[in-house]
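**Q** this is the structure alone, sequence omitted:
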């Protein structure tokens, strides 16, 4: 694969490009709106390729975000020319703010969006939903009238018996996808390795794109010394998806998820076939991180950034 500079990307760069959404408003960082917008502006200036330069915002804080954009004099973008593909490249100073909108469960699968703002481009929506809502949305998208104008939506099914049925009903319904929660403030919010493997394998089998959120604070699987929660690593998730995309079985995918040696993870990622890395990212599209610096620093420390090294 060729990068934006015209040079060939390494498999690691293919996996890492446009990976990290800005979830600074969410715990445990939980920045204030002024802090979050300012950090995001700084990230846009640096324009690191690992970042998507998408700002994740709950629908309930939309008005607060709009007020903050007014306070800092954020310019209105031009929808006619602002057609860059989100992810992996820094937006220009006059371009709109890319926002991933986090809708509440009560919004439903076809929930209404807030009033549009000329400074903001909603790139996608994320919403917790039950199987019935997801099935309805997939049915609507497959109709000619709706499908041609479909918005990218990631549905987050509640983990439990039958939860992977949500993946099956979304087969053939791109740009609809699913979202998996990888952690949180309680131990029960962390999926087990078998649960995460089954999710990735189901997405592979049905060609359903997925996002991840929460808990992926660092590159490799580790136990937080303060909370004692065992976190999944974002490199584990990338490698597991690549293994699945290359036809790997459950045991191989679980092995990738269980690896705690970050150096070994990095070696295996560097050794991937470039085409496999591309297929993996067609499935695993991005993840939300409350820190936009830690993922980049971890990848740099492991020698995965190559020509992106700052």
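**A** Nice, thanks for sending it over. Quick caveat, the model's predicted, so the values are computed rather than measured.

**Q** when you work out contacts or count neighbours from here on, use the C-alpha atoms and nothing else.
**A** Noted.

**Q** which residues sit against whichever helix or strand residue 62 is part of?
**A** Using DSSP states H and E, residue 62 falls within helix 62-71. Here helix 62-71 makes contact (Cα atoms under 8 Å, 6 or more residues apart in numbering) with 33-34, 37, 114, 117, 119.

**Q** below is an additional structure, to be compared with the one above:
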């Protein structure tokens, strides 16, 4: 029998609840009902805020259930509209604003006025890396966000691109979050996916390696690794302090069905609970 990790918070709040976004596309009512069913369960500790687009904010605020919300805008979204929606959450009774996710653009700094955490999305590749210096000028409060799942306008980044992103964030002392595609623990080509999907355990191990001074090539290899036992073994060997440092860098990732990765953690013996 495998021995679970020591009781530190490597996975706590790792999963931002993106139930209403593709490929889940759950109706808001169902997304909220799912959150309610998880409250008080062993799985709840691993799940962060509910991610919502501007179009669903009014409907969410009409809900009697207190919600912790992050307002999300994809590339091309209006910063003004995102701020207006976020201000509605702040002014609402019973609900709370966890943060704002918005694309990098000329006016992204306007969102700093609300004083909540921001996740500023950049594209993969050299163009995105050039924007890191603009984001690092802001002291605290801001994470960098990269899309790791494909959209009609953005393919899945390569291991080299994701590795360069992680190393680039560390070089600028920036924390990051990811979104899309991280449905499975280990990198692979899931049946029906038609493309490689990164494993979220790969990202945790790759982040640990980058923090230890590994270069982009070594980080790339870990992101592409299919060696389940080695990846899980690395995570099982972590000290509490090292785990905390990883999570201070890799903040979270958006997931449309948060129970899938929680089940995977349980299956690999990385958490004590059998979900």
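**A** Looks like it arrived, so ask away. This is a predicted model, so every value here is computed, not measured.

**Q** TM-score for these two?
**A** For this chain pair, the superposition-based TM-score is 0.87 by TM-score structural alignment, normalised by the length of the second structure; 266 aligned residues with a Cα RMSD of 2.4 Å.

**Q** chain center to the helix holding residue 62 of the first structure: distance?
**A** In terms of Cα atoms, centre = their mean, to the nearest Å, the centre of helix 62-71 of the first structure is found 24 Å from the chain centre.

**Q** with stretch 35-44 of the first structure instead?
**A** Computed by Cα atoms, centre = their mean, the chain-centroid distance of stretch 35-44 of the first structure equals 18 Å.

**Q** pull up the aligned stretch in the second structure for it.
**A** Per TM-score structural alignment, the counterpart of stretch 35-44 of the first structure in the second structure is residues 30-39.

**Q** re earlier: what's the mean distance for the helix or strand that comes right after the helix holding residue 62 of the first structure versus the second structure?
**A** Sequence-wise, the next helix or strand downstream of helix 62-71 of the first structure (DSSP H and E) is strand 97-102. Superposed on the second structure, strand 97-102 of the first structure shows a mean distance to its aligned partners of 0.9 Å (mean Cα distance after the TM-score superposition for the first structure).

**Q** any idea of the angle strand 97-102 of the first structure forms with helix 62-71?
**A** 170 degrees (axes from the mean of the first three to the mean of the last three Cα atoms, to 10 degrees).

**Q** elements contacting strand 97-102 of the first structure?
**A** Contact analysis of strand 97-102 of the first structure by 3 or more Cα pairs under 8 Å, 6 or more residues apart in numbering; DSSP states H and E lists strand 51-58, strand 120-128 as its packing neighbours.

**Q** ranges for the helices of the first structure?
**A** Chain-ordered helices for the first structure, with DSSP state H as the definition, fall at 11-16, 33-46, 62-71, 131-142, 144-147, 165-169, 193-206, 234-245, 250-258, 262-270, 274-283, 294-301.

**Q** export these as TSV, with columns for distance to residue 178 of the first structure and mean neighbour count.
**A** Below are those laid out as TSV (distance: least, Cα to Cα, whole Å; neighbours: other Cα atoms under 10 Å):
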stretch	distance to residue 178 of the first structure	mean neighbour count
helix 11-16	19	24
helix 33-46	25	17
helix 62-71	23	15
helix 131-142	10	18
helix 144-147	17	12
helix 165-169	7	20
helix 193-206	8	20
helix 234-245	14	27
helix 250-258	19	20
helix 262-270	24	18
helix 274-283	10	20
helix 294-301	22	18
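
**Q** reformat those as TSV; add distance to residue 176 of the first structure.
**A** Listed next are those as TSV, based on distance: least, Cα to Cα, whole Å:
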stretch	distance to residue 176 of the first structure
helix 11-16	21
helix 33-46	26
helix 62-71	22
helix 131-142	7
helix 144-147	10
helix 165-169	10
helix 193-206	12
helix 234-245	18
helix 250-258	24
helix 262-270	28
helix 274-283	12
helix 294-301	26
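
**Q** of those helices, which is nearest residue 215 of the first structure?
**A** helix 234-245 (9.1 Å; Cα to Cα).

**Q** related to what we said a few turns ago, which of the helices and strands packed on strand 97-102 of the first structure sits closest to residue 290 of the first structure?
**A** Between those, strand 51-58 lies closest to residue 290 of the first structure; by Cα to Cα that is 9.6 Å.

**Q** for that closest one, give me the average deviation versus the second structure.
**A** By mean Cα distance after the TM-score superposition for the first structure, the fitted strand 51-58 of the first structure averages 1.6 Å away from its aligned residues in the second structure.

**Q** of the helices and strands packed on strand 97-102 of the first structure, give the one that comes closest to residue 252 of the first structure.
**A** Nearest of these (Cα to Cα): strand 51-58, 28.3 Å.

**Q** what is that closest one packed up against?
**A** strand 20-22, helix 33-46, strand 97-102.

**Q** nearest to residue 302 of the first structure, of these?
**A** Nearest of these to residue 302 of the first structure, taken as Cα to Cα: strand 20-22 at 17.1 Å.

**Q** residue in the first structure matching residue 10 of the second structure?
**A** The alignment partner of residue 10 of the second structure in the first structure, by TM-score structural alignment, is residue 15.

**Q** surely that match and residue 275 touch.
**A** No - using Cα atoms under 8 Å, residue 15 of the first structure makes no contact with residue 275, being 10.6 Å away.

**Q** okay then, goodbye and thanks.
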